[in-house]
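**Student:** This is a predicted model, with the sequence first.
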Amino acid sequence: MTRYRVEQLAHKYMNHDMIALHTELPDFPDGRIRLLYAVLGQQPAAASDKELLSLVTSLIQVGLDTHDMVDNRSAESGGGMPAMRSQQLKVLAGDYFSGRFYHLLSQAGHIDAIRRLSEAVSELNRIKMTLYLKTIRRELDPEQYVKYGTDLKSGLFLSFTGFMHGLYERVWPELIERFSRCEVLLQELRKADNPCPPGGNWVFWHIWQEGTEEERRQLTDRREDIGMIRHLLDKYEVKDKLAALLHQSAAQLQGLLGRLQSDKLTRELQPLIEPFLAAGGTRPAAALKELG
C-alpha cells in the first residue's frame, strides 16, 4: 500500500455528485493522516489496522472541517437558494462523513477506538465554543489564537496516544502538536495579506495586541481600505514575524524526527515537513526576539 491509499479510500465516501455540484469541501488533512499512518505502522498492536484507523480519522476530520465551513450569513446576505442549498449540504455532508467512522469501526470491532475518537470530538466541540466566545469578546492574543488552531488540528490525532508504545508514546503528542502548529502557521502566512476575515487571523490578533486604539478601530471599521491594511502589514512586519514563528516550529519538528528510532520512518516523514522548512526560510533573529 502506498501513502496515498488512505486518501483514495476516503474519496470513495466523499465523492458525491450532489456535493460537487452545489458546494465545496475542505482540504483533505493529508499531512496529519500520513503522519498518523506512518507512526501507527511502527506499533505492533496497531500496525495491521493502520489503514482503517487512518481512514476513519480522515473522515471525521473532514466532517468537522466541513461543518466549520457553514456560514449562514452567505444565505442571509442575498445568496438566495444556491447559497442556502450549499450551506445545507455542508451540514449534511459533515454529518455523513463523521458518521461513517462509527459504522466502519463497529464492523471491525474497534470499540476502544470509537470511544477514544468520540471523546476527542466532544473535546474539540468544547474548544470551538471557547474559541468562539473569546473571539467575539476580543479576548485573544496571537499566541492563544495559534494554540487554539493547533488544538483543533491535533485533537483527533492525540486520541491515538494510547495506541503508541515506548518512545512513540512519549514523542507522539509532541510530534502531532508541533506538526499541527506548523500547519496553522503556514496557513496564516498564506493569508497574511487579509488581516480582517470573520473571526480574525494571526495578523488581526497581532495588530490588535500591538496596535494603537485607533488602529484597532480601523481593523473593524475600515477592513476594506486596502491602503490602510498595507500600511499596518508593513508597520508591524507581520509576514516576517509569522515566517520566523514557522521557522522556529519547523526546526523543532525537525529535531523531533531525529529522536525517532527508525531511519526508515524518518526518511518517510521528512518530505512532510519540507514545506514548513521552505516557507519559514531564514529570517532575522530580531523577528523572533521581538516576538519573545
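**Tutor:** Nice, I can see it.
**Student:** From here on, just use CA atoms for contacts and neighbour counts.
**Tutor:** Noted.
**Student:** what sits up against stretch 85-95?
**Tutor:** 19, 22-25, 62-67, 69-72, 75 (C-alpha atoms under 8 Å, 6 or more residues apart in numbering).
**Student:** between those residues, which is nearest residue 268?
**Tutor:** Set against residue 268, the nearest of the contacts of stretch 85-95 by C-alpha to C-alpha is residue 62 (23.8 Å).
**Student:** Tell me, how many residues neighbour that closest one?
**Tutor:** 23 (other C-alpha atoms under 10 Å).
**Student:** which stretch of helix or strand covers it?
**Tutor:** Secondary structure assignment for residue 62, by DSSP states H and E: helix 50-68.
**Student:** So for that helix, what gets flagged as buried?
**Tutor:** Buried positions in helix 50-68, judged by neighbour count with 16 or more other C-alpha atoms under 10 Å: 50-67.
**Student:** just checking, next helix/strand downstream of that helix?
**Tutor:** Following helix 50-68 toward the C-terminus (DSSP H and E): helix 72-74.
**Student:** helices and strands around that following helix, which ones?
**Tutor:** Counting contacts by 3 or more C-alpha pairs under 8 Å, 6 or more residues apart in numbering; DSSP states H and E, helix 72-74 packs against helix 80-108.
**Student:** what's the burial count for residue 15?
**Tutor:** For residue 15, using other C-alpha under 10 Å, the count is 11.
**Student:** just residue 43 next, same as before
**Tutor:** 17.
**Student:** That one and residue 162 touch, don't they?
**Tutor:** No: using C-alpha atoms under 8 Å as the test, residue 43 is too far from residue 162 to be in contact (10.8 Å).
**Student:** One more to weigh against that first structure:
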Amino acid sequence: MTAIYTNNEELKNIYDSFYLHVNHPYLNKYIKNPEIDEDQAEVLLLMLKEKDLSVTFIHDCILTTMLVQAALDIHETVDTHELGTSKLKTKRQLSVLGGDYYSSLYYYVLSKLENSSLIRAFARSIQEINESKMNIYKQHKKNAQPSLNDLKKIYSSVHINIAELLDLNDWSEGLEQFFLLKSLLKERFDLIESGKTGIIAQSLHQIMGNSLVKSETKPDTINYLNSYIALTDSNLKHFNWRNEEIQKIFQKRTTNLLLKYQLSEQCVVEEG
C-alpha cells in the first residue's frame, strides 16, 4: 500500500516512534525487534483520515495498534514445551516479559490520550482476539475445523472495533476479508516455501489426524488453503467501499499481495 499512499512521511514518523518505544538493550540481546505490519498501519491511517482528528490522536492510535500487535505476536512465539538449556529458558522467560513490556507501553500511550472510548475499543479487541485463539485451540483438541469467524477476529478485530468507534461500520466486512486474505496468502506461501505452519494449517493437520507437517498431508493442506483464498478474494472483489478512491487503493493492494505471494503461479504448480 505504501507505493500508492501519500502519507509516507507521517507513517515514517509513527514507525520511528514505535521502534523508539520498543527498544530495550537487554531484551534486544535475546529477542528480535518486533516487525511492523505496514498494511495494518496504513489501513488504520486511511480510516482515521476519514475523520477530523488531531495529528496526535492519529499518531498515538496507530502507535498503540502496533504495540498491541507486538505484544500479541511475541506471546505467540513462547514455547510451552520443556526446554533443557538455561539459555533457552531465559529466552522463553524474556519473551513473556517482552510481551508484557509491550503491553505496558500501549497502556501508557493510551493513558496519555485520555480517550475512554478508544481504551474500550482496544480492550474489547484484545479480549476478542484471545477468546478466538482459545476457541481455535479447543477445536484443535477435538480434531475439528476452526470457526472462520474466529479466524477473522484474530486478524481484524482491532480495525473492526476502531471502525465502529469512528462510525465506519460499513468498512467492517471489507476489513475482515482484506486481512483474512493477507493472512491466508502468507500462511500458504510459508507452508510451500519452508513447511512452516500457521494457525489455519495447524488446524487442518489436526482434522487429518496429523500434529506435524508430513509430505503426504501438505498438498491437501495447500488445496484447503487455496479454497479459503479463492473464497476470500471473491468476497473482497465484490465488496463496495465507501468511495472510488478507497476502492482503488484496496484493489491495488490486493493485487500486489497476490503478486507478492505468487498465488497464480503456485496454484498452477500444485494443480499440475
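**Tutor:** Alright, I've got the coordinates. Small disclaimer: the values here were computed from a predicted structure and weren't measured.
**Student:** What does the TM-score come to for these two?
**Tutor:** The TM-score (TM-score structural alignment, normalised by the length of structure 2) is 0.80; 257 aligned residues with a C-alpha RMSD of 3.0 Å.
**Student:** on that earlier part again, mean distance, the helix holding residue 62 of structure 1 to its aligned residues in structure 2?
**Tutor:** Once fitted to structure 2, helix 50-68 of structure 1 is off its aligned match by 1.1 Å on average (mean C-alpha distance after the TM-score superposition for structure 1).
**Student:** ok, now which ones touch residue 270 of structure 2?
**Tutor:** residue 219.
**Student:** State the distance from it to residue 67 of structure 2.
**Tutor:** 37 Å (C-alpha to C-alpha, to the nearest Å).
**Student:** what do you get for residue 26 of structure 2?
**Tutor:** 18 Å.
**Student:** what's the span of stretch 16-25 of structure 1, first residue to last?
**Tutor:** Termini of stretch 16-25 of structure 1 sit 11 Å apart (C-alpha to C-alpha).
**Student:** typo on my end, it should be stretch 105-118 of structure 1
**Tutor:** 12 Å.
**Student:** residue range for that stretch in structure 2?
**Tutor:** The alignment of stretch 105-118 of structure 1 onto structure 2 (TM-score structural alignment) covers residues 110-123.
**Student:** List the buried residues for the matching stretch?
**Tutor:** Result for stretch 110-123 of structure 2 [16+ other C-alpha under 10 Å]: buried residues 110, 118, 119, 121, 122.
**Student:** Would you check which pair of the residues you listed lies furthest apart?
**Tutor:** 110 and 121 (11.1 Å).
**Student:** tell me, what's touching those two both at once?
**Tutor:** Overlap of the contact sets of residue 110 of structure 2 and residue 121 (by C-alpha under 8 Å, 6+ apart) is empty.
**Student:** quick one: the aligned partner of residue 13 of structure 2 in structure 1 and residue 56 of structure 1, what's the gap?
**Tutor:** Counting by TM-score structural alignment, residue 13 of structure 2 lines up with residue 5 in structure 1. Per C-alpha to C-alpha, residue 5 of structure 1 is found 13 Å from residue 56 of structure 1.
**Student:** swap in residue 124 of structure 1?
**Tutor:** Residue 124 of structure 1 is 16 Å from residue 56 of structure 1, by C-alpha to C-alpha.
**Student:** Same question for residue 175 of structure 1.
**Tutor:** 20 Å.
**Student:** before we move on, back to that, just the angle for the helix holding residue 62 of structure 1 relative to helix 80-108, thanks.
**Tutor:** 150 degrees (axes from the mean of the first three to the mean of the last three C-alpha atoms, to 10 degrees).
**Student:** Dead centre of structure 1: give me the residue that sits there.
**Tutor:** With distances taken as C-alpha atoms, centre = their mean, residue 153 lies nearest the centre of structure 1, 3.8 Å away.
**Student:** residue boundaries of the strands in the stretch 151-272 of structure 2?
**Tutor:** Assigned strands in the stretch 151-272 of structure 2: none (criterion: DSSP state E, counting those that start in this stretch).
**Student:** Burial check on residue 29 of structure 1, number of neighbours?
**Tutor:** By other C-alpha under 10 Å, the burial measure for residue 29 of structure 1, its neighbour count, is 17.
**Student:** Now do the same for it: its match in structure 2.
**Tutor:** By TM-score structural alignment, residue 29 of structure 1 lines up with residue 37 in structure 2.
**Student:** For that match, which residues are in contact?
**Tutor:** Contacts of residue 37 of structure 2 (C-alpha under 8 Å, 6+ apart): residue 66.
**Student:** Could you report the neighbour count for the residue nearest to residue 203 of structure 2 when sequence neighbours are not counted?
**Tutor:** Nearest residue to residue 203 of structure 2 in three dimensions, chain neighbours excluded: residue 140, at 5.9 Å (C-alpha to C-alpha, 6 or more residues apart in numbering). By other C-alpha under 10 Å, 20 other residues sit near residue 140 of structure 2.
**Student:** roughly how far is stretch 23-31 of structure 2 from the heart of the chain?
**Tutor:** Its chain's average C-alpha position is 23 Å from that of stretch 23-31 of structure 2, according to C-alpha atoms, centre = their mean, to the nearest Å.
**Student:** swap that for stretch 23-42 of structure 2, sorry
**Tutor:** 14 Å.
**Student:** One more: stretch 265-272 of structure 2?
**Tutor:** On C-alpha atoms, centre = their mean, the centre of stretch 265-272 of structure 2 falls 26 Å from that of its chain.
**Student:** quick one: stretch 148-160 of structure 2 to structure 1 mean distance?
**Tutor:** Stretch 148-160 of structure 2 sits 2.3 Å off on average (mean C-alpha distance after the TM-score superposition for structure 1).
**Student:** Buried residues, that stretch. List them.
**Tutor:** So for stretch 148-160 of structure 2, counting by 16+ other C-alpha under 10 Å, buried means 150, 151, 152, 153, 154, 155, 156, 157, 158, 159, 160.
**Student:** The last one pairs with which position in structure 1?
**Tutor:** It stands for residue 160 of structure 2. By TM-score structural alignment, residue 160 of structure 2 lines up with residue 158.
**Student:** same question, the first one
**Tutor:** By TM-score structural alignment, residue 150 of structure 2 lines up with residue 148 in structure 1.
**Student:** what's the helix or strand for its match?
**Tutor:** Using DSSP H and E, residue 148 of structure 1 falls in helix 142-158.
**Student:** so what does that helix touch, helix or strand wise?
**Tutor:** Going by 3+ C-alpha pairs under 8 Å, 6+ apart, helix 142-158 of structure 1 lies up against helix 50-68, helix 111-136, helix 167-190, helix 202-210.
**Student:** Let's see that with 7 Å instead.
**Tutor:** Where contact means 3 or more C-alpha pairs under 7 Å, 6 or more residues apart in numbering; DSSP states H and E, helix 142-158 of structure 1 is packed against helix 111-136, helix 167-190, helix 202-210.
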